[in-house]
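**Q** Sharing a model prediction with you, sequence too.
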Amino acid sequence: MTGRPWQRRLLKWLRIAYLALLAAAVPVLVLARRDEVADLLGDLAGARHALVAASFAAGFVLIALSAYFWLVSLRILGQRPSLRDLTVTAARSLPARYVPLMVTFAISRVALMQRRGVPAAPLALTAALEMAVSLAVSVAYGLVLFGWAGELPGGLAIPLISAVGVIVAASPPVAGRAVAAVARWRGLDSLAPVSGFTWPGYLHMIAASACYWTAAAAVFCLYMRAFEAADGFGTARLAGAFVLTWGGLRFLSVIAPQGIGVVEATVPSLLGAADPLALGLLIFGFRLVLLLRDLLAAAVSELLAARRTPVEADPVQPSEGTEP
């Protein structure tokens, strides 16, 4: 978390207040719409459970894809960790996502990779880059999917132009120089190397993030296709709404941990759902599927980590910082 102490305390209490309000509001909404909720619960019995299981299983791929982004970034910054180390670290850090603070997941990954011999500065920069690039890619990708689905005026033309604009705005010559200037001004040495990123390295990170969001959208669509309530929506619309909200809006929802409540309300609105509450509850169910995945992945990764030798016997070897 960044910012002054009073800002961090204020944000912490705002997040706690938001969660308390959400916890109070959901039961009221469910009771007010109990007939619709009863119908939804009845539909769950006839759900395509094989698709839910497939979504659960496919969700583990996302852990490796997130680790791959870190691999790309760290190699550009001159480090040579293994993809296995990064994947195990990401899995071990998954429970930190459920702490109602800002960046506990990233902080946990940084701390665990430091124990594997990777310096703090490139790890901190990688964590910041993952959030920035993911935000740019998810917004751009979501717009393209919505344009492909015919949900935006002008078809694909405007979304493609917007997508290119977002990606260029986050590129090394634009955002990289701005971040480096702010880093020098604020004395944040860990962010200064961002100005050294080249277009090939940046495009590699864009591709890694795009692969992650493609897989994430597929996992979400697999889950939603298990329920009749989602049958009326095209795959491109479902995927576009998911990527825009889960990837874009979620990062901007600073007082809503993981965008909880925000995503559930926004996706049905973007899709024009006839029963937003029922669809929102189904989306919340997707969070439960991910929670089960996170618990299993964390448990297995802790067992793997316990069997490993200490890093001091085999430190990560730095390189010259060339592109991967």
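**A** Here it is on my side, so go on.

**Q** From now on I want contacts and neighbour counts done on CA atoms only, so please keep to that.
**A** Noted.

**Q** ok, the closest residue to W199 other than its chain neighbours to A132 distance?
**A** Spatial nearest neighbour of W199, chain neighbours left out: P172 (6.9 Å); criterion: CA to CA, 6 or more residues apart in numbering. P172 sits 12 Å away from A132, going by CA to CA, to the nearest Å.

**Q** what about the helices in the stretch 101-250 of the chain?
**A** For the stretch 101-250 of the chain, the helices defined by DSSP state H, counting those that start in this stretch occupy 104-115, 120-148, 157-169, 177-186, 199-224, 235-242, 250-252.

**Q** Just name the most buried of those.
**A** helix 235-242 (a mean of 24; mean count of other CA atoms under 10 Å).

**Q** Report the distance from it to the chain centre.
**A** Computed by CA atoms, centre = their mean, to the nearest Å, the chain-centroid distance of helix 235-242 equals 16 Å.

**Q** any idea how far L279 is from L288?
**A** 15 Å.

**Q** Excluding chain neighbours, what is closest to V88?
**A** Excluding its sequence neighbours, the residue lying closest to V88 (CA to CA, 6+ apart) is S301, at 5.4 Å.

**Q** now the strand or helix carrying the one you found and helix 199-224, what's the angle there?
**A** Following DSSP states H and E, one finds S301 within helix 276-306. Put simply, helix 276-306 runs at 120 degrees to helix 199-224, going by axes from the mean of the first three to the mean of the last three CA atoms, to 10 degrees.

**Q** And here is the other one:
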Amino acid sequence: MDASSAKDALRRIVGAARWVFAPLALACLAFAAWHARDSIGATLVRAQPSALATAIALWTLSHAFAPVASRIVLGALGAHVRYRELLAIHVARLPARYLPGGIWHTVSRVADLQQRGVGRAELATMVAAENVLPPATAALLGGALLLGAGVARDASLVALAAGGTLLAAALALARQAVVRRRARLEPRSVLLAAAATIVFWSIAATAFAAYWLAFADLRDSAPLVAVAGVYLVAWAVGFVSFFAPQGIGVFESMAALFLAEDVGLADAAVLAAGFRVVVLAADAIAWAMLQAWRGWRRARAN
């Protein structure tokens, strides 16, 4: 089989897999909601509806900023995919987050972008950026918030050092690639993508703080700046814990360790786990909004 035939065969396989992948991802999203029904019920009963709705709305809004860093990276590499297209791909593939393994949202997005002609080198660089910049910026922003709140000073300094090291490594690799002409991603593009990621994390951390406010007995337990910082640092630790897909267990444990003094270890862990209900609801809403918009466009075209 020559190279052209192999590419055609691979393209057909990917196309067929996409038809199977979408319903499977939706089934896993529905299963995740069913599996979390007790947690959803407990959260709804205990939480103040307006604050909970605010948290869900903020996380839904955060999806609008999620593809910005990837748009900057791909644009710097010469792959000019429109932001609107990247956003549609990101939202359409949200159910894939709930497939076992925790990698399928990225895998499905890469397949979609390959279908649109984006090269392998550009996609590999995008994936690398998406795996370095989020934990780096979450650790930096979270550490800064904790330090500013005067909470967990040692942990905040560790987070700042870790985030700074990751970001410095990304800048060094980008500079080396430019010097050797293996890519056109310059350090300034890395910094722009990092800034875009910080905007995303600012919204996400605010969503967690709003979620925290939804529980009347927690409103005076810790400064909201510290709560937002705890979320970011705990998420960063969960992300780099490769043995735990999507940081499940690690994120909750880290958040509980920071917040246990205020609400108790067990209650803090349960509350941190409950935030996944907010994320699940926001993901489902964003996906449904995209489907409604696409349906409206099809109806208008006809």
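**A** That came through, no problem. Here the structure is a predicted model, which means the values were calculated and not measured.

**Q** Format the helices of the stretch 101-250 of structure 1 as CSV; extra columns: distance to D43 of structure 1.
**A** Shown next, in CSV, are the helices of the stretch 101-250 of structure 1 (distance: least, CA to CA, whole Å):
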stretch, distance to D43 of structure 1
helix 104-115, 35
helix 120-148, 28
helix 157-169, 36
helix 177-186, 50
helix 199-224, 13
helix 235-242, 19
helix 250-252, 28
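
**Q** Looking at those, which is nearest to A50 of structure 1?
**A** Proximity to A50 of structure 1, assessed across the helices of the stretch 101-250 of structure 1 by CA to CA, is greatest for helix 199-224 (9.4 Å).

**Q** so where in structure 2 does the closest one end up aligned?
**A** Per TM-score structural alignment, the counterpart of helix 199-224 of structure 1 in structure 2 is residues 187-212.

**Q** One more: stretch 287-301 of structure 1?
**A** Per the alignment by TM-score structural alignment, stretch 287-301 of structure 1 matches residues 276-290 in structure 2.

**Q** Now find how far off-centre the matching stretch is within its chain.
**A** 13 Å.

**Q** how about stretch 11-18 of structure 1: buried residues?
**A** Of the residues in stretch 11-18 of structure 1, 11-12, 15-16, 18 count as buried by neighbour count, 16 or more other CA atoms under 10 Å.

**Q** I meant to write stretch 21-33 of structure 1 there.
**A** V30.

**Q** what sits against A50 of structure 1?
**A** A50 of structure 1 is in contact with A226, counting by CA atoms under 8 Å, 6 or more residues apart in numbering.

**Q** Is it within a helix or a strand, and which one?
**A** Using DSSP H and E, A50 of structure 1 falls within helix 49-76.

**Q** how big's the offset between that helix and structure 2?
**A** When structure 2 is superposed, helix 49-76 of structure 1 averages 1.0 Å from its matched positions, counting by mean CA distance after the TM-score superposition for structure 1.

**Q** That helix: which residues count as buried?
**A** 51-52, 55-56, 58-60, 62-76.

**Q** Centroid-nearest residue for structure 2?
**A** Note on structure 2: the residue nearest the mean C-alpha position is A66, at 7.1 Å, using CA atoms, centre = their mean.

**Q** gap between that one and V81 of structure 2?
**A** 15 Å.

**Q** what does L280 of structure 2 give?
**A** Applying CA to CA, the value for L280 of structure 2 to V81 of structure 2 is 27 Å.

**Q** Check the mean deviation of stretch 284-304 of structure 1 from structure 2.
**A** Stretch 284-304 of structure 1, aligned to structure 2 and superposed, deviates on average by 2.3 Å (mean CA distance after the TM-score superposition for structure 1).
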